[in-house]
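Engineer: this is a predicted model, with the sequence first.
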Amino acid sequence: MAKSFRLGPGLKARLERVARAEGTSTSESIRRAIGRYCEQVLGAALAPRLTDVIGIGRGGGGRARRSGEAFRRVLRRNRRQPA
């Protein structure tokens, strides 16, 4: 897919320096940079993106202690129903 965009003179010069340093074309340098940016935005794990909100809420608690009991009830109920 071809795209067209404008670069300011400063960014154009920096891009050309990067391409020379990497030994690639400016197009390849742009593709790599876009790929890294997409990974940064979309590929990050959820937990690091939620660090500012993890742990600030409080719940009623006790659910983890009762999860085994609830799971057993579901299994018993499913066992009784014919498949």
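Structural biologist: Yep, that arrived. Numbers count the residues shown, from 1 in each chain.
Engineer: alpha carbons only for contacts and neighbour counts from here, please
Structural biologist: Noted.
Engineer: Ile30: how many residues sit nearby?
Structural biologist: For Ile30, the count of nearby residues is 14 (other C-alpha atoms under 10 Å).
Engineer: neighbours of Arg36, just the number please.
Structural biologist: Residue crowding around Arg36 was assessed by other C-alpha under 10 Å; the count is 13.
Engineer: which ones are touching it?
Structural biologist: Arg36 sits next to no residue when contact means C-alpha atoms under 8 Å, 6 or more residues apart in numbering.
Engineer: for this protein, which segments count as strands?
Structural biologist: In order along the chain, the chain carries no strands (DSSP state E).
Engineer: take a look at this one as well, against the first:
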Amino acid sequence: MQRKERRLRLRRRDEVPEGKAYMNPSMMAELGISSAIEVVIAGKKKLYFQAQPNDKVPPNEVWCNTDELKMQGVADYTIATVRARAGG
């Protein structure tokens, strides 16, 4: 069975701990995400995060740690493909 995926906007947020990603609970349910997510940028760079539901996050966004995204070379407002991590 193929995993559902969506193109969502990555946002840098200082309040998000490293290794975590905050997502809207309804988007997590739509994509079948229970814990880990895979984020693919431009079809090349893959990042993995532990997803946590947060009602403050708009449905079309994923909030990640500011410093972590900077270290990976990911700009604020980047569009990326987001899906549940295989096996997670």
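Structural biologist: Nice, thanks for sending it over. What you see is a predicted model, and the numbers here were worked out from it, not measured in a lab.
Engineer: now the TM-score, please.
Structural biologist: Here the TM-score for the pair of chains, by TM-score structural alignment, normalised by the length of the first structure, is 0.23; 28 aligned residues with a C-alpha RMSD of 3.1 Å.
Engineer: is it true that Asn65 of the second structure touches Arg12?
Structural biologist: Yes - under the criterion of C-alpha atoms under 8 Å, Asn65 of the second structure makes contact with Arg12 at 5.7 Å.
Engineer: residue ranges of the strands in the second structure, please?
Structural biologist: Counting by DSSP E, residue ranges of the strands within the second structure are 5-13, 20-23, 36-41, 45-53, 61-65, 78-84.
Engineer: packing partners of the last one?
Structural biologist: So the one you mean is strand 78-84 of the second structure. Packed against strand 78-84 of the second structure by the contact rule (3 or more C-alpha pairs under 8 Å, 6 or more residues apart in numbering; DSSP states H and E) you find strand 5-13, strand 36-41.
Engineer: now those strands in TSV, with mean neighbour count and distance to Lys20 of the second structure?
Structural biologist: Rendered in TSV, the data for those read as follows (neighbours: other C-alpha atoms under 10 Å; distance: least, C-alpha to C-alpha, whole Å):
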stretch	mean neighbour count	distance to Lys20 of the second structure
strand 5-13	19	11
strand 36-41	20	9
